[in-house]
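Engineer: Quick one, what's the 3D model for this:
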Amino acid sequence: MERPGIMQVKFCGLQTMADVEAANRVHPDMAGFVFAHGSSRRIDARTAALLRSRLDPSIRAVGVFCDQDPAAIEELVKNGIIDMIQLHGQESEEMVRQLRRLAPVIRAFRICSVLDLEAARKTRADMVLLDAGAGEGKTFDWSLTAGFDRPYILAGGLTPENVRIAAALQPWGLDVSSGIETRGRKDPGKMQAFMEAAGCRRIPASNREMVRQDGMGSARFLLLAASTATGNRRDRKGDSRE
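Structural biologist: Coordinates of the predicted model:
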């Protein structure tokens, strides 16, 4: 559930039970499990299922993929392992449309120029993520986002030290991975520092609102995510959303 008036936060690349327990303590809105081949943070479906079983149920689980078999993605959703789908490859808009029948889709775009933002504006994904490049730990020229007229998640090179600057851009959400790590491992202290710097101290689930009134795009995204998560907990077998 969303905290009204506060940006959403996603901790990406959780790999161990210790990572999940640390995340549960500071409570980001989303937790990312990386399934993309070639990533140093990649985990398999069995590990993800174990981690999900320990993740606070109000934290939405996001599966991160790059040009992977839609059937494998579908299985993860239907088995209740992930609530949302994040795409980092060259997936077609038709594939995006098909996957949106299963769960909300976040589509990532590497931003090098305003032309990249135009592509992000046109996608049919439920939410866009603007990044310097998956897993690179670098920022892009944030000034390029000025005038971008669709809710977005900002990613790439975020840290507890620069998150206040990022927040001034007023993105819908923030996605952090390497910025909450020390020597390649998730650091509970940095997780806490990131949430505090972003103004996101933990709020009990009973006090969270489902929808912030900041536009239909983000509202719909949250409602769909909540619906998927609830359905997963009830062993939902699928829906007909286009």
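
Engineer: CA only for contacts and neighbour counts going forward, please
Structural biologist: OK.

Engineer: Just the buried residues of the longest helix along the chain, please?
Structural biologist: If you go by DSSP state H, the chain has its longest helix at helix 216-233. For helix 216-233, the buried set under the neighbour-count rule, 16 or more other CA atoms under 10 Å, comprises 218-219, 221-226, 228-232.

Engineer: So which residues of this structure form helices?
Structural biologist: Going by DSSP H, the chain shows helices at 17-26, 45-54, 70-78, 93-99, 114-122, 163-167, 188-197, 216-233.

Engineer: I'd like those helices as TSV, with distance to residue 134 appended.
Structural biologist: Compiled in TSV, the helices of the chain are given as follows (distance: least, CA to CA, whole Å):
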stretch	distance to residue 134
helix 17-26	20
helix 45-54	20
helix 70-78	19
helix 93-99	18
helix 114-122	15
helix 163-167	18
helix 188-197	20
helix 216-233	22
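
Engineer: how about those helices, which one is nearest residue 151?
Structural biologist: Residue 151 lies closest, by CA to CA, to one member of the helices of the chain: helix 216-233, at 6.3 Å.

Engineer: next up, for comparison:
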Amino acid sequence: MRIKICGITNLEDALDAINAGADALGFVFYSKSPRYIKPLDARKIVDNLPPFIQTVGLFVNENEEFINKTSFDAKMQMVQIIDDNNHTNFDLLNCKYIKVLRAQKEEDIQNLDKNEYILVDAFVESFGGEGKRVALEWFKNIDTSKMILAGGLNENNLKELSSLNLYGVDVSSGVEASKGKKDKQKMINFIKAANEI
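Structural biologist: Next up is the predicted model:
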């Protein structure tokens, strides 16, 4: 089970997440988010990270030029893209990417390309970080081995995912003390629970 802690805004939280066992750290480059971080501020954090940790930039309805420049400036190794309005030409991106499906109904998940890795999140107007979860029954009888689940996850409900064969989980609000500030113990508990699935 791969684990990404999203919404990193400071070095202390980043190091606490890594020490708790996170595989990846997410940085939000969506200016309307309370977890937004400027690219060069993210870079300062990245420059102080230990090796073998993946850095992931989150973008919302941006074109490839903005994504390429921001991810370069911030030293992102991968980008995670919400592209509801078809702003992004994925063929012109300079780094690896994963698309985000903001699921509103079961058919959204059932109709996915099962050969492509994808992050599945619950639809919310604010583009995530609200603690809303996708209905787990929507995953019934489908291959979830290339899916990463986000939205509404916390240490107390991870056991409910045990029947799924998810590639990974992505958490933000579920391990926060307040919006944009992580809770060290919540991250430790979350990652421990995820590894027990």
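
Engineer: rewinding a little: turn the buried residues of helix 216-233 of structure 1 into a markdown table, columns for distance to residue 55 of structure 1.
Structural biologist: As requested, the buried residues of helix 216-233 of structure 1 are arranged in a markdown table below (distance: CA to CA, whole Å):
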| residue | distance to residue 55 of structure 1 |
| --- | --- |
| 218 | 23 |
| 219 | 23 |
| 221 | 21 |
| 222 | 18 |
| 223 | 20 |
| 224 | 19 |
| 225 | 16 |
| 226 | 15 |
| 228 | 16 |
| 229 | 12 |
| 230 | 14 |
| 231 | 16 |
| 232 | 14 |
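
Engineer: and the aligned partner of residue 46 of structure 2 in structure 1, how many residues sit next to it?
Structural biologist: The equivalent of residue 46 of structure 2 in structure 1 is residue 52 (alignment by TM-score structural alignment). Residue 52 of structure 1: 21 surrounding residues under other CA atoms under 10 Å.

Engineer: which residues sit in contact with residue 52 of structure 1?
Structural biologist: 61, 81-82 (CA atoms under 8 Å, 6 or more residues apart in numbering).

Engineer: Cross the residues you listed against strands and list the overlap.
Structural biologist: residue 61 (DSSP state E).

Engineer: what's the distance between the closest residue to residue 171 of structure 2 other than its chain neighbours and residue 47 of structure 2?
Structural biologist: Counting by CA to CA, 6 or more residues apart in numbering, residue 171 of structure 2 lies nearest to residue 5, which is 5.3 Å off, once chain neighbours are set aside. The gap separating residue 5 of structure 2 from residue 47 of structure 2 is 18 Å, by CA to CA, to the nearest Å.

Engineer: Neighbour count: those two, which is higher?
Structural biologist: residue 5 (28 against 11).

Engineer: show me what contacts the more buried one?
Structural biologist: Taking CA under 8 Å, 6+ apart as the test, what residue 5 of structure 2 contacts is 17, 22, 24-26, 170-172.

Engineer: and it, what pairs with it in structure 1?
Structural biologist: Residue 5 of structure 2 maps onto residue 11 in structure 1, by TM-score structural alignment.

Engineer: how many neighbours does the residue mapped onto residue 28 of structure 1 from structure 2 have?
Structural biologist: By TM-score structural alignment, residue 28 of structure 1 lines up with residue 22 in structure 2. The local packing of residue 22 of structure 2 (other CA under 10 Å) involves 22 other residues.

Engineer: List the contacts of residue 22 of structure 2.
Structural biologist: Residues in contact with residue 22 of structure 2 (CA under 8 Å, 6+ apart) are 2-5, 53, 191.
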